[in-house]
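Asks: Just a sequence and a predicted model for now, questions to come.
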Amino acid sequence: MNNYLHADFLLDTETARRLYHDVAADLPIIDYHNHLPPEEVANNRAWDNLGDLWLSHDHYKWRVMRWAGVPESHITGNATDKEKFQAFAQILPKAIGNPMHHWSHLELWRYFGDEGKLINGDSAEEIWQTTQAMLSQPEFRAQGLLRKMKVELIGTTDDPLDSLEHHQAFAASPHKDGLTMVPTFRPDRALAIEGAGFSAYIEKLESLTGQSINTFEQLVSALQDRLEYFIANGCRAADHGIGQLEQADELSASQLDAILEKGRQGKALAPNEAESFRMAVLVELGRAYSRADLVMQLHIGPLRNNSTQIFRSAGSDSGADSIQDKPIAEPLNKLLDRMDSTNELPRTILYALDPSKNPIIVTTAGNFQSGGIAGKVQAGTAWWFNDQLDGMENQMNHLAQMGLLSTFTGMLTDSRSFLSFPRHEYFRRLLCRIVGRWVSEGLAPNDHKLLDEIIADIGYHNARRWFTG
């Protein structure tokens, strides 16, 4: 008998089993940060085969395949979808210990059934044929896959220049059936003043808003114009990807104007100039988020596009990113304090890709709890390389011991894959195991009402309150 990923997977105490099966298992999902393509949701995309659905956008799987020696032709190259799926199935048994092994089987079983079927080179053809017949059915189109996992809300990741036409089309659809899709304001390119494409991006922003952008104030005004457009189309949150945080000076308007001019002319900027400019824009946007009662998310610490070869062949977000290990404590606290000191710090979620920064993230969040809002500044869920068992457990233990776990907004997928939502189950099982062990070890009372409320809040209700209003 195969005992792999059984019904009580991770649930090693009586309390954990009760909490998961009676409380957590059937909770809906608020997935407030992901990278699903809005067009595919709005158009209710169908897929021709499992290879396209499962592998075309999932750089987690690509990374494991490369590590196992699969040639790029069978990852992002010109091999057929079936050949790519066969290559993935062939190497997956070798990924024991990697969360991809758990995720992939949960994805197969939860969406397509056949629970207990192991994915390997021998089973690949049968899985391909079985899923092929299912994918032609309406419930396996994009919206059906989301509803199958009880997803209530997805927060996509959208550039300020985006027309949001697909969000508008979906919002106007009479067939949403309880599913909500909202845009998230992601203005990274407007802050990357040292980047090669900065000037061209600002020109597009000028054209879209009908505003000249020759000063720092005009740039902020144009971004706020787009933010208002996003809010009118349902936006609940903003998101910023920050590779590293450096010390930043508070500059005058004229100094910021001069830096903007240099950036638009493509002139070299001193590192402190770029960072001071970026932080100034972020502070002004944060104040705008506060006025609009939006959530500000800061994703800190990826080191991107490290393989020139992979970047040239497959582009960015292709599995060649890793963890940045530079200090963040002092600049992060100063950034938040610039907004907090004028009572303009929005509800904020902080994520660190470097797991050694978890205590810094938690204790920094604790510095800015105010305004009568429970958990106003969040130590966000274990992110990217850390959304595995050790990473999630460490993040939640740090939050519980240095902060307040009960206010945690919980899990998100951060994924481009429509099959990634069983990761919420993975998270909820682990959460119940952690709390169950506390009870069994005498570290928490076996108070059913209290524990049920905490599990339900972390699994669903806290995120629902934050992102559905």
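Replies: Arrived safely.
Asks: From here on, just use CA atoms for contacts and neighbour counts.
Replies: Will do.
Asks: immediately after the strand or helix carrying residue 153, which helix or strand?
Replies: Per DSSP states H and E, residue 153 falls inside strand 151-155. For strand 151-155, the succeeding helix or strand toward the C-terminus, using DSSP H and E, is helix 165-172.
Asks: Can you list the buried residues in that following helix?
Replies: 166, 167, 168, 170, 171 (16 or more other C-alpha atoms under 10 Å).
Asks: Then stretch 337-345?
Replies: For stretch 337-345, by 16+ other C-alpha under 10 Å, it's 337, 338, 339, 340, 344, 345.
Asks: same check, this time on stretch 224-235
Replies: Neighbour-count burial for stretch 224-235 [16+ other C-alpha under 10 Å]: 224, 226, 227, 230, 231, 233, 234, 235.
Asks: from those, which ones fall inside helices?
Replies: 224, 226, 227, 230, 231 (DSSP state H).
Asks: which residues does the fourth one contact?
Replies: What it means is residue 230. Counting by C-alpha atoms under 8 Å, 6 or more residues apart in numbering, residue 230 makes contact with 160, 164, 183, 184, 185.
Asks: Looking at these, which is nearest residue 204?
Replies: residue 160 (10.3 Å; C-alpha to C-alpha).
Asks: That closest one - how many residues pack around it?
Replies: Using other C-alpha atoms under 10 Å, residue 160 has 25 other residues around it.
Asks: check contacts around the closest residue to residue 38 other than its chain neighbours.
Replies: Closest residue to residue 38 apart from its sequence neighbours, by C-alpha to C-alpha, 6 or more residues apart in numbering: residue 166 at 5.8 Å. By C-alpha under 8 Å, 6+ apart, the contact set of residue 166 is 38, 39, 42.
Asks: so which strand or helix has the second one?
Replies: Taking DSSP H and E as the definition, one finds residue 39 inside helix 38-42.
Asks: Run through who's touching that helix.
Replies: So helix 38-42 is contacted by 142, 143, 156, 166, 167, 169, 170, 181 (C-alpha under 8 Å, 6+ apart).
Asks: Tell me the gap between stretch 348-362 and the middle of its chain.
Replies: 14 Å (C-alpha atoms, centre = their mean, to the nearest Å).
Asks: put this beside the first:
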Amino acid sequence: MKNFMDEKFLLNSKTAEHLYNNYAKDMPIIDYHCHLSPKEIYENKSYKTITDIWLDGDHYKWRLMRANGIEEKYITGDASSYEKFLAWAKTVPKSIGNPVYTWTHLELQRYFNIYVALNEDTADEVWESVNHQLNKNDFGVRDLIKTSNVKVICTTDDPADTLEYHQQLKESDFETTVLPSYRPDKGLELNREGFTDWVEKLEQSADISIQNYEDFLAALDARAQFFHEVGGRVSDHALDEILYEEATLEEVSQIFAKAKNGSKVSRSEEAKYKTYTLNFLGKIYAKLGWVMQYHISALRNNNSKMFDRLGPDTGFDSMNDGQIAEPLTKLLNSLEKEDALPKTVLYSLNPKDNPVLASITGSFQGEGIPGKIQFGTAWWFNDTKEGMLSQMKTLADMGLLSQFIGMLTDSRSFLSYTRHEYFRRILCDLLASWVENGEVPNDDELLGPIIQDISYRNAEQYLGFQKKTQNLTVS
């Protein structure tokens, strides 16, 4: 029997331990998709209590607390920081089997050197120890990033953002590169409340008077150019539902004018608008040499009462189960036939789509770019042990696991980098199981570089951040 979350956890053979410790453990991190605040990074934000750094804004934990019957007062309400932490400590023992249980203890171990299991009995001990450490001078978010060996962070940014903190970080002495990612979702959801207000913000940031759809496209293009100048190399789209319907520029211009005047558009009009606009944006990304990301099949804000009370991103989303294969392939093909398909990463929140996405990527590879179209890492509800294994096994079944660009945090927490360790342990154990079963040779020269590539170097090369590094091996 193994000890609780010791150095061998998730590593089920000597081979797995060897691969992890010698090839994965000390690789740097590229977090190419997250929701961290560049302002907080620039200002090197610090925290007074573990509640501030751990529970504020973490809807993963909030969902589990609600499932444990905790009153909302102790989750997002006006309870004290200590009361909220104690409510979480009471929930943790009930969460065994959930990845958040593992992440909770990984974060306590790696950042605070605390190895006890968190529960109601140990809550005060953990509270005092963590808070004492947080109040030291060397415990700002930059220190956490440096401790985690993070080389590149790609935040998620609206095209209308000023990117002032990215520019200041670029000029600072902070060693980690912090880059913006271009996420124009608000410009695509023309039926969503706030669309016309957002167009006005885009108009101001781009310094382009948006009188019609062509002006709107010019403003999107101008902001993409600005993001590129600041260092952005990644775009991102939340395609909760994929729609595809071709239309002329004249048709889409009329649809845009209708929405800009505050009117709702039909489903067919929405599909035409999104198809044309996504095609236009894809061409921009290809021209700039960017990576395009599609996050697919989220069903958001399911609980209208709680949405009205707390707003979005508060733990009331789920998987969607719509059909994606035909519209997605048509969307990618519309770019491919014009030689304008950029490097693309496809994620689905519903694991039923894993074989679909893995097979679709194989239809659009090539042009001398290894892994040009990526089946993205297990995301959100799927970044569990079984979810990660399913994603990697499906990728290996249908494509090249060796060209996979690996893990990301998709997080708002500066403590989430332990998820990369979680992922790397699972990766090494998977490859080791193939060795143990005689499916793969026990060959470090084969397996070591693949592990390092998936852990770091594939993302580094794919995203164009640096030249490939030499093998990093721990003796």
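Replies: Done, it's in. None of the values given here were measured: they were computed from a predicted structure.
Asks: and which of the contacts of residue 230 of the first structure is nearest to residue 68 of the first structure?
Replies: residue 184 (35.2 Å).
Asks: Give the equivalent position in the second structure for the closest one.
Replies: In the second structure, residue 184 of the first structure lines up with residue 181, judged by TM-score structural alignment.
Asks: how close does the equivalent of residue 271 of the second structure over in the first structure sit to residue 334 of the first structure?
Replies: The equivalent of residue 271 of the second structure in the first structure is residue 275 (alignment by TM-score structural alignment). Here the distance between residue 275 of the first structure and residue 334 of the first structure works out to 13 Å (C-alpha to C-alpha, to the nearest Å).
Asks: So those two - more neighbours on which side?
Replies: Neighbours were counted for residue 275 of the first structure and for residue 334 using other C-alpha under 10 Å; residue 275 has more, 22 against 14.
Asks: Tell me if the more buried one really is in a strand.
Replies: No. Residue 275 of the first structure is assigned helix when assessed by DSSP: H, G, I helix; E, B strand; the rest coil, not a strand.
Asks: Was I right to think it contacts residue 243?
Replies: No. Checked against C-alpha atoms under 8 Å, the pair residue 275 of the first structure and residue 243 is beyond contact range at 11.2 Å.
Asks: one step back: what's the distance between the helix holding residue 39 of the first structure and the middle of its chain?
Replies: The answer for helix 38-42 of the first structure is 17 Å, by C-alpha atoms, centre = their mean.
Asks: In the second structure, what range does it match?
Replies: Helix 38-42 of the first structure maps onto residues 38-42 of the second structure, going by TM-score structural alignment.
Asks: Pull the contacting residues for the counterpart of residue 421 of the second structure in the first structure.
Replies: In the first structure, the residue paired with residue 421 of the second structure is residue 425, using TM-score structural alignment. Taking C-alpha under 8 Å, 6+ apart, we find residue 425 of the first structure in contact with residue 25.
Asks: Remind me which helix or strand residue 425 of the first structure belongs to.
Replies: helix 422-440.
Asks: So for that helix, what gets flagged as buried?
Replies: Applying 16+ other C-alpha under 10 Å to helix 422-440 of the first structure flags 422-439 as buried.
Asks: picking up where we left off before, can you name the two of the buried residues of stretch 224-235 of the first structure that are farthest apart?
Replies: Top of the distance list for these (C-alpha to C-alpha): 224 and 234, 15.2 Å.
Asks: Residue 386 of the second structure matches what in the first structure?
Replies: Checking with TM-score structural alignment, residue 386 of the second structure has residue 390 as its match.
Asks: Give me the distance between that match and residue 413 of the first structure.
Replies: From residue 390 of the first structure to residue 413 of the first structure the distance is 17 Å (C-alpha to C-alpha).
Asks: who has more neighbours, the two?
Replies: residue 413 (24 against 11).
Asks: Quick one: residues contacting the closest residue to that one other than its chain neighbours.
Replies: Counting by C-alpha to C-alpha, 6+ apart, residue 413 of the first structure lies nearest to residue 34, which is 5.8 Å off, once chain neighbours are set aside. Neighbouring residues of residue 34 of the first structure by C-alpha under 8 Å, 6+ apart: 154, 155, 156, 157, 412, 413, 414, 415, 416.
Asks: Kindly recompute the last result at 7 Å.
Replies: 155, 156, 157, 413, 414, 415, 416 (C-alpha atoms under 7 Å, 6 or more residues apart in numbering).
Asks: That one - that's part of a helix, no?
Replies: No. Using three-state DSSP, the assignment for residue 34 of the first structure is coil, not a helix.
Asks: Stretch 212-231 of the second structure aligns to what range in the first structure?
Replies: By TM-score structural alignment, stretch 212-231 of the second structure lines up with residues 215-234 in the first structure.
Asks: Tell me, how many residues neighbour the nearest residue to residue 148 of the second structure once chain neighbours are set aside?
Replies: Distances taken as C-alpha to C-alpha, 6+ apart put residue 417 closest to residue 148 of the second structure, at 6.4 Å, once the chain neighbours are dropped. Close neighbours of residue 417 of the second structure, defined as other C-alpha under 10 Å, add up to 26.
Asks: Leaving out chain neighbours, which residue sits closest to the residue nearest the centre of the first structure?
Replies: Of all residues in the first structure, the one closest to the mean position by C-alpha atoms, centre = their mean is residue 414, 2.6 Å from it. Counting by C-alpha to C-alpha, 6+ apart, residue 414 of the first structure lies nearest to residue 34, which is 4.0 Å off, once chain neighbours are set aside.
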